[in-house]
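Chemist: What follows is a predicted protein model with its sequence.
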Amino acid sequence: MTAQGAPAAAPRHVVVMGVTATGKTTTGRALAEALGAEFVEGDAFHPQANIDKMSAGIPLDDDDRRPWLRALAGEIARLESEGRTSVTACSALRRTYRDWLREGDPGLYFVHLDATYEVLLDRMRRRTHFMPPSLLQSQLDTLEPLEPDEAGVVVDDTQTVDAVLADALAAVRAGATR
């Protein structure tokens, strides 16, 4: 686990990020429950056109992602305006995408789940999801690591689910720095 760019206090809104099959939803739900926060499933905010495109094996581009990520930012802003906390599962692959998400809350904290291609491909082959295994490499090619000024942590996602959750929870509670 490596962390960076700590907020002054534990963050109110967290994004569990990473490429497909890293376990964003599983980790995000568990993290939200542990923090007493609302869980937001990023995939639920995709317009049908995005889902159709990915289901056909076509990677999304920035024009596809912008409205989706801005809708998620709007949801985070809504929750913040209501005084609620949240954990959002969202790929957030590039710095630009994370910047769009930060429009909802500049203090967002990112938990980047990281695993090898082989582990992810194996997971993708064993699940039912609109994202086909053929898009894994395009996601890995798009992924930009968290930059030093971005609050967040990288968690080894090849561990057990409990270990991933423990690392993520410790980092969020501490507002960890890398």
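Modeler: Nice, thanks for sending it over.
Chemist: C-alpha from now on. contacts and neighbour counts both.
Modeler: Will do.
Chemist: what residues are up against the nearest residue to residue 134 once chain neighbours are set aside?
Modeler: Distance criterion Cα to Cα, 6 or more residues apart in numbering; nearest residue to residue 134, sequence neighbours excluded, is residue 57 at 6.5 Å. For residue 57, the contact set (Cα atoms under 8 Å, 6 or more residues apart in numbering) comprises 131-132, 134-135.
Chemist: Setting aside sequence neighbours, what's the nearest residue to residue 13?
Modeler: residue 86 (4.9 Å).
Chemist: Was I right to think that neighbour contacts residue 42?
Modeler: No. Taking contacts as Cα atoms under 8 Å, residue 86 lies outside contact range of residue 42: 11.8 Å.
Chemist: who has more neighbours, these two?
Modeler: Using other Cα atoms under 10 Å as the criterion, residue 86 and residue 42 rank with residue 86 on top: 25 against 22.
Chemist: one more structure, for comparison:
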Amino acid sequence: MDTDVTTPVDRAAPDAVTHVVVMGVAGSGKTTVAALLAERLGVTYAEADQFHPPANIAKMTAGTPLTDDDRAPWLATIRDWLSAEADAGRPGVVTCSALRRAYRDVLRGAHGRVRFVHLDGPPELLAERMGGRTGHFMPATLLPSQLATLEPLGADEDGTTVSVAAEPADIVDTVVDRLHLG
């Protein structure tokens, strides 16, 4: 019996899909870097802020930090989006603050391989960036609470930490190189 049958494959198996979560505190450049990375890799991109329910956005707009209870359904929705992409054979890039390991554990529950890129920078630079942006619901007053909540990637977590001091295109080059993407 001939077992060497070639069939056309138009998508990867869900467990063969690799997703990238671009994480970090507000002002770290997640949106810019993730969009450039997704474009470079030719994959689907999603902005985690789009997954927040209106109540979360209202809290943050008012300068009130989210609680773990506020974040739980948001993180589950992002995880489910990643799983749906993997089930369709598509890798994805998504932004998500993913400040705590427990939050990243939820995201790691998605189908496929979930890797993290932690965009890290000095608080002064992050505050400067937040102060200069317009049209975003996250006020700069929430930066200290985000920095206090942040648990950097552990050595056993699948990902890399990259300085935000470089230009976005250079950051993407570093990510692609370190994670052996593309």
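Modeler: In hand now; what should we look at? This structure is a prediction, so every number in the text was calculated from the model and none was measured.
Chemist: care to give me the TM-score?
Modeler: The TM-score (TM-score structural alignment, normalised by the length of the first structure) is 0.89; 166 aligned residues with a Cα RMSD of 1.5 Å.
Chemist: returning to what we had before: would you point out the most distant pair within the contacts of residue 57 of the first structure?
Modeler: Greatest spatial distance among the contacts of residue 57 of the first structure (Cα to Cα): 131 and 134, at 8.2 Å.
Chemist: So between these two, which is more surrounded?
Modeler: Taking other Cα under 10 Å, residue 131 of the first structure and residue 134 do not tie; residue 131 has more neighbours (21 against 15).
Chemist: longest helix anywhere in the second structure?
Modeler: helix 68-87 (DSSP state H).
Chemist: Relative to residue 21 of the first structure, how far out is residue 167 of the first structure?
Modeler: 18 Å (Cα to Cα, to the nearest Å).
Chemist: same question, residue 78 of the first structure
Modeler: Taking Cα to Cα, one finds residue 78 of the first structure at 28 Å from residue 21 of the first structure.
Chemist: cool, and residue 82 of the first structure?
Modeler: Distance from residue 82 of the first structure to residue 21 of the first structure, by Cα to Cα: 31 Å.
Chemist: If you count surrounding residues, which of these two has more?
Modeler: Comparing residue 82 of the first structure with residue 21 by other Cα under 10 Å, the one with more neighbours is residue 21, at 24 against 9.
Chemist: Confirm the more buried one sits in a helix?
Modeler: No. Counting by DSSP: H, G, I helix; E, B strand; the rest coil, residue 21 of the first structure falls outside a helix, being coil.
Chemist: and whatever residue of the second structure lines up with residue 68 of the first structure, how many neighbours does it have?
Modeler: Per TM-score structural alignment, the equivalent position to residue 68 of the first structure in the second structure is residue 74. Residues near residue 74 of the second structure, counting by other Cα under 10 Å, number 20.
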